[in-house]
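# Structure here, sequence nowhere to be found:
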């Protein structure tokens, strides 16, 4: 099977990339999920970036039941693209929706992911 160019492997040093939860997005995971289709990676990342901003804003204003629903949706999306830090915080909100500190902790992590997406999709 021919190796397809992808975000994880088209970046300098990417050919040696291993799965990493230290980066805002695990590019190896993303590549596996998109079967190495760079156009699909960019499309999915752009969509995630646009949607997360609105979700974080809505989480801050939502009642506990709505927070559970929003957090569950965010968790699934974040896991799908390899944004595991966002997924872990979303899961924490899902489990303790009345804890507004968790919602506040989510914003900088989402901002880091969105900045990372902007950098790798230029």
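Now that the structure is in, tell me what you want to look at. Remember, predicted model here, so these are calculated numbers, not experimental data. Numbering: from 1, shown residues only.

# drop to CA atoms for contacts and neighbour counts, all remaining ones
Fine.

# Helices of this protein, start to end?
7-10, 27-34, 38-61, 64-81, 84-95, 100-120 (DSSP state H).

# got another, please set it beside the one above:
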């Protein structure tokens, strides 16, 4: 089923994708979600104070992690900041997605 057709694709984390990535292992899913929430919290604290070069590196790492777990809106926002690290609008959108994804992940973990 295409990603956009999945009901969970509209949430901050596509749970069908995550379940596929973890072969349905619920304990592993909870562990991954808890790590994601922590990573997002750490990244958010650092984003505003990093140099533009370091902001690009952090956005790239966050993009990869987000795609792996199914946080596709977060990954897209990270990709936008990665290509335009000085954009305050891109930074703001990324932080909004980070907050939504962190809360969602923490609730599920």
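Thanks, I have it. It should be emphasised that the depicted structure is a prediction, and the values quoted were computed from it without experimental measurement.

# Once they're superposed, what TM-score comes out?
The TM-score (TM-score structural alignment, normalised by the length of the second structure) is 0.88; 105 aligned residues with a CA RMSD of 1.6 Å.

# returning to that earlier point: pick the most deeply packed of the helices of the first structure.
The highest average neighbour count among the helices of the first structure, using mean count of other CA atoms under 10 Å, belongs to helix 84-95 at a mean of 22.

# what range in the second structure matches it?
Under TM-score structural alignment, helix 84-95 of the first structure corresponds to residues 72-83 of the second structure.

# What lies in contact with the matching stretch?
Stretch 72-83 of the second structure is contacted from outside by 12-14, 55-57, 59-60, 62-67, 87, 90-91, 93-94, 97-98, 101, using CA atoms under 8 Å, 6 or more residues apart in numbering.

# Need the helices of the first structure in JSON lines (columns: distance to residue 20 of the first structure).
Converted to JSON lines, the helices of the first structure look like this (distance: least, CA to CA, whole Å):
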{"stretch": "helix 7-10", "distance to residue 20 of the first structure": "11"}
{"stretch": "helix 27-34", "distance to residue 20 of the first structure": "8"}
{"stretch": "helix 38-61", "distance to residue 20 of the first structure": "17"}
{"stretch": "helix 64-81", "distance to residue 20 of the first structure": "13"}
{"stretch": "helix 84-95", "distance to residue 20 of the first structure": "10"}
{"stretch": "helix 100-120", "distance to residue 20 of the first structure": "14"}
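
# of these, which approaches residue 18 of the first structure most closely?
Ranking the helices of the first structure by their distance to residue 18 of the first structure (criterion: CA to CA) puts helix 27-34 first, at 6.4 Å.

# which residues in the second structure does that closest one align to?
Using TM-score structural alignment, helix 27-34 of the first structure corresponds to residues 15-22 of the second structure.

# so what's residue 40 of the first structure up against?
Residue 40 of the first structure sits next to residue 34 when contact means CA under 8 Å, 6+ apart.

# And residue 61 of the second structure? What does it align with in the first structure?
With TM-score structural alignment as the criterion, residue 61 of the second structure lines up with residue 73 in the first structure.

# Look up how far residue 121 of the first structure lies from that match.
In this view, residue 73 of the first structure and residue 121 of the first structure are 23 Å apart by CA to CA, to the nearest Å.
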